[in-house]
Each structure stands twice: as C-alpha cells, then as structure tokens.
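Peer 1: here is a sequence together with a model predicted from it:
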Amino acid sequence: MSEDAFRSLYRRLRTSVPWGPEDRRGALNHLDPAGTVAAAGEVRLGRAVSLAAPVEGRVTPDNPEPARHRMKEGGSAGGGLAFSLDRIDMNIHGNADSHLDALCHVIVDGELYNGVDAATITEHGASELSIGLAGEGIVGRGVLLDVPRSRGAPWLEPGDHVTVDDLLTAERNQGVQAGRGDILLVRVGHRQRRTERGPWDAAAARAGLHPDVVPLLAERQVAVLGSDGNGDTAPSLVDGVDYPVHVLAINALGLMLMDYLQFEDLAPICGQTGRWSFMCVIAPLRLPTGTGSPINPIAVL
C-alpha cells in the first residue's frame, strides 16, 4: 500500500467514528451490558483457558529487555512466621509478553484518538485515554479465527500477512462470524513458530494483518482486537509508515489491541468441539495513567 493510499484510508476511518468529539471509550462502546450477558451464554464446558504467553526472564532476540523477577525475601529455615516476597519489573510494550494497548499508545501528528492532544501524556503518565478506561475489565464474546488452519499450515511465516479474504475464509471454515461487540482474536501462529523454531527478531520480521483488514473490523463493530503477533506485519506493508494497523485501529478507530497472546491451548479445544466462540475475560492492571498493561486474558468455554 502506498503512503497516500494509507493516509486516505486513515482519514476515512477517523472521520467514521460515530460517538462525537468527547468520546474516550472508542470501540468499547460497541460492547454493552447486553453483549456481556449474551457472552455468558457461550459457556458450555465450564473450562477456563489462558490466552497469555508465560512471562519470560531470559534475554532473547525478541525480548532484549525481559521482565525481571527478583526475590526480596526467600525461604527461612528458622522457626516462627516468615514470608517469601518477590518483585517484578516489566516493559509493557515489547515483542514477547502479552499486553493490552491503551488508546493513548499511538500518536499521529501530535494527536491521540479522537483528536486528543498528545501533550496529555507526560512523565507522570497519560491523563487521557489511559488503560484506566478498561480498569473494570472487558468481558464479551471472544471469536478465534485460525488463519494458518484455513491455509493448511502450522503458522504464517514472518513477513506474510492476513488478508480480508483470509478472515472471511476462516469464518466460513469455522462456522462463526465476528460481530458487534466481539473480542476478535486472529491466530497467525507466531507463538507456535517461536516455540518450535526458537525466538527471532520479531521487530524486524513477523506475520500480521494487512491494513485493508481494519475497515472490515470497523464495519463489524469489533470491540477489541487480539493476535498472537502484534497485529502488524514486519517489514511494514505501507511505504513510509511503520505499524499501520496500530495507527488505523488505535488512533483512527479507538480500537484497543492485545499483542503477543498465545492460542496453542485454546485452538485445539475449539477444533475438537467445533465451537470457535466463547466468553472472554480481559483484566488489565488498574494503572490509572498507563499506556497499556500486562494481561492474562481468559477464554471460558
């Protein structure tokens, strides 16, 4: 996609937002209480499955600054009461750990979603559009679309991308369709490839979505988008624009993204049961001024 074509698409999506200049919830407006109640009806097995990757503390090509898990107090051989204590230090926005991007995460020409001034982000955090908007949690119907499965492959190779036709084909093959208020999860197989082939520099090469997919998400009124990559293909599919899906989804539409999830526990269950929708619970940390949060989303089948 050319830069001019991308900017035209960006302007079209940005002006399509229907909630007015004061809105700060973005696509979460599509998920109302009725949608959450309906999502509870997706539960059949009573089984909870994590969609988060395990937090890693080792340095790898895709995780040069890993989380640091440090013990403050260890075990005690003495008598009486004692406590073991630990501390964790994480880079929220990386290429390995599962996280949720807030609407203040992407800045375009000095502005955040819905024209909010980027100056609202200071050394003290974000006073507008922070992850605090999701502090009560997000609970809705999750829909998993397994693109490699539809293609008959274990994963998409780095640099490959998911098209609109890929998503529509996956929907037909799986007998499910993403709709208003859904939490859409797109599997590209990133985590499985990483497990079997080992980590690589995902910032330089990864499978993701084509920017042409984002208008479909807007049309379907999806509430949250998640992937086992970070949503964007690398190298970028747009001339002169890095992370075009992040720009279109977060900045233009107000659509929160979940990056670097893992679906290797969920996908086999969906395949065995023939059901690719479920209740999905997303619980970010309550960081009132954060630009994102580590997450452990749970699919309840």
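Peer 2: Looks like it arrived, so ask away.

Peer 1: contacts, neighbours, all on C-alpha from now
Peer 2: OK.

Peer 1: how about the strands in the stretch 201-301 of the chain?
Peer 2: Taking DSSP state E, counting those that start in this stretch as the test, the strands found in the stretch 201-301 of the chain are 208-209, 224-227, 256-259, 277-282, 292-294, 298-300.

Peer 1: so which of those strands comes closest to Glu171?
Peer 2: strand 277-282 (11.0 Å; Cα to Cα).

Peer 1: re earlier: which stretch among the strands of the stretch 201-301 of the chain comes nearest Met71?
Peer 2: Here strand 292-294 is closest among the strands of the stretch 201-301 of the chain (Cα to Cα), at 19.9 Å.

Peer 1: show me where the stretch 101-250 of the chain has helices.
Peer 2: 147-151, 164-174, 190-197, 213-220, 244-246 (DSSP state H, counting those that start in this stretch).

Peer 1: pick the most buried one from the ones you listed.
Peer 2: helix 244-246 (a mean of 25; mean count of other Cα atoms under 10 Å).

Peer 1: below is structure B, check it against A:
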Amino acid sequence: MTEYAFKKTGRKVSNWGRWGDDDEKGTLNYVTPDTVKQALSAIRTGERYELSIPVGDSGPQTGWMKRINPVHTMSVTPYDLTGPDGVAISDDFITMPLQSGTQLDGLTHVGYDGAFYNGVPLDAMTPGSGATRNAVDATLPGFAGRAVLLDVASLDGGEWLAAGRAVTVADLERAEEAAGVRLGTADALLVRTGWLRKGLTQGWQGWLEEEPGLAPECAEWIHERELAMVACDNWGVEVLPASDGMVPLHAVLIRDMGMMLGEMWNLEDLAEACRADGTWDFFLTATALRITGGAGSPVSPVAIR
C-alpha cells in the first residue's frame, strides 16, 4: 500500500482498542452522564437554534457520489381520505440519499487499507443491508453536551473563506482566543467557513467541486483535545481538493479515531447570536436516525444557548 502522510498520522492518533475491541461508538465514548450534566452550564438564555438546511429539491446535490436532492411526495392528501365526521388526513414519503443535506458521517463512511474504525473489515459493509458493524445506529443516543463555534470566516474579514483555503491549527487557536473559549474533553467543535452561506446566497453551481475546510494537521490537535465530534458548514469538513490522498482528514478522523463528522450544518443564525453577545459555547444535541446498517444519517442539530 502507498504510504501517504495521513496514514502515519492515523497510526499516531489511533483509538483502536481504546474503548474495547468491540467498540462502535468511537469518540462519542468521551460523552458521559457527567460531561452532559456539566455542559448544562453552557445554557444561559434558553434560546434554541436549529442548524439544518431544508430537506427538499432546493439542495446542493448534482449527482456527485450518486447523490440527488431529496424527493418529497404526498401519498395521501385531505381530498383522498376524509371521514364522514369531517376529519381529513394527509400522509407522505421521502426518497433521499442519507448524506444529501445536513448530515452525520458514520464510522463506515470512510475506511482504508482494508479496514474501518477499530479494525472492522471493509466487507462489513454489504451491498444489500449495509453495515453489519460500525453502522450509524450503533452511535445512538448520539451527541449531547458542550459545543463551541469557531467563526474562522469572520476572523478572516469576509463572508466566507476562499475555495481551497486550509483552516490550520493556528487558525483554530486564534479563533479560540478571540472567542475567549477553550475546547476540551467531550466537546463538539463547530467551524464556520461561510461556505454554506456562499451556496445559499449565490447558488450551488460549482459549490461541490472544492471548498475551504480543516487542514489534515488538525487531526492531531483534535485528538489531543479529546473532542467528541466535529461539524462544519461546508460539504466535506476538510479542505478540498486535498494534497495528500483523496480525503485524508476523513480517513484519520473516521477510520483511525472513530469520530463522526457533521457536514452542511447551517451555522449562520447561531454565529450571529454568538457575535451579538460574545458567547461562543452552548449545549448541543445531534443524534442520527436509527438506520439499520447506515453509513450516515440526516440530522437536525439543535444548539441551546
């Protein structure tokens, strides 16, 4: 196998066996009843911010990775089913790739050299029923705890970072200092690049071709801080195109560290509120759907300030 630089990093930060040979939760193991209770102190006003983009045909998908935008269809309308007592009923269904909008990458989304997280072989992902181990439903009840938003785009003085702009460890620490916060064990890191704002305001044409995002060097920093999860407002968390392999940060965070990644999170309203009062940490919930065998899941994260 080719020895890419990210594989060396992966060996250095590997969590394989850290929580047992059969573990399927990865860094969500940092989240405990104590960390959840402690994180309640980050709720100050009770204001809630839902962090997803609309589920529907207005999304960014153009066929990349065989993904389409969600298709919503009404199967029953009030004119189809009305009772003699005047009661009317509606029903509907949706067809969608699980990772077409605001979503979570599960631990079988990316592997390399024959294995997923914790040594699970690639053939644990089957063509029929999906993952037999490391499926997204194994991560339930998901993340609940303290989260910190680092608004790197605003620190750069623009609405969004340029395509290909790598967010480095120095950027993260500069944003921490500006916000007066420090990320630690069991926290979730949310990074605003502004890339979603670009898509929402200028349209999705070319939006999936490249992006600003976290540099591969951030993996060691994330590991040292013992973070439970990372989410961004771009479509792939890391800076793309990458300079070392296909998706080197995904490979290390998901396969080696066992970390779920959040993508296409709408951080605009939350960032505006944080800027207004200078408070950048809050309580966050983010739970995957109970999708048996899934490699990822739609999510509606909620930040409570």
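Peer 2: Perfect, I can see it now. Because the structure is a prediction, the values reported are computed rather than measured.

Peer 1: quick check: TM-score for this pair?
Peer 2: The TM-score (TM-score structural alignment, normalised by the length of structure 1) is 0.92; 296 aligned residues with a Cα RMSD of 2.0 Å.

Peer 1: related to what we said a few turns ago, okay if I get the strands of the stretch 201-301 of structure 1 as TSV plus distance to Gly198 of structure 1?
Peer 2: Shown next, in TSV, are the strands of the stretch 201-301 of structure 1 (distance: least, Cα to Cα, whole Å):
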stretch	distance to Gly198 of structure 1
strand 208-209	18
strand 224-227	19
strand 256-259	19
strand 277-282	28
strand 292-294	22
strand 298-300	25
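
Peer 1: ok, which of those strands comes nearest Thr120 of structure 1?
Peer 2: strand 292-294 (15.3 Å).

Peer 1: hmm, back to that, out of the strands of the stretch 201-301 of structure 1, nearest to Arg87 of structure 1?
Peer 2: strand 292-294 (14.8 Å).

Peer 1: so how far is that closest one off the chain centroid?
Peer 2: What separates the centre of strand 292-294 of structure 1 from the centre of its chain is 10 Å, taken as Cα atoms, centre = their mean, to the nearest Å.

Peer 1: same question for stretch 205-214 of structure 2.
Peer 2: That offset, for stretch 205-214 of structure 2, works out to 16 Å (Cα atoms, centre = their mean).

Peer 1: stretch 159-174 of structure 1 too?
Peer 2: 17 Å.

Peer 1: other residues contacting that stretch?
Peer 2: 145-147, 150, 177-178, 188, 205-210, 212-213, 216, 233-235, 274-276 (Cα atoms under 8 Å, 6 or more residues apart in numbering).

Peer 1: and that stretch, which stretch of structure 2?
Peer 2: The aligned range for stretch 159-174 of structure 1 in structure 2 is 164-179, by TM-score structural alignment.

Peer 1: residue range for stretch 187-200 of structure 1 in structure 2?
Peer 2: Against structure 2, stretch 187-200 of structure 1 falls on residues 192-205 (TM-score structural alignment).

Peer 1: next: stretch 252-267 of structure 1.
Peer 2: Taking TM-score structural alignment, stretch 252-267 of structure 1 hits residues 256-271 over in structure 2.

Peer 1: nearest to Ala77 of structure 1, of the helices of the stretch 101-250 of structure 1?
Peer 2: That would be helix 190-197 among the helices of the stretch 101-250 of structure 1, by Cα to Cα, at 38.1 Å.

Peer 1: comparing that closest one with structure 2, how large is the average distance?
Peer 2: For helix 190-197 of structure 1, the mean deviation from structure 2 after alignment is 1.3 Å (mean Cα distance after the TM-score superposition for structure 1).
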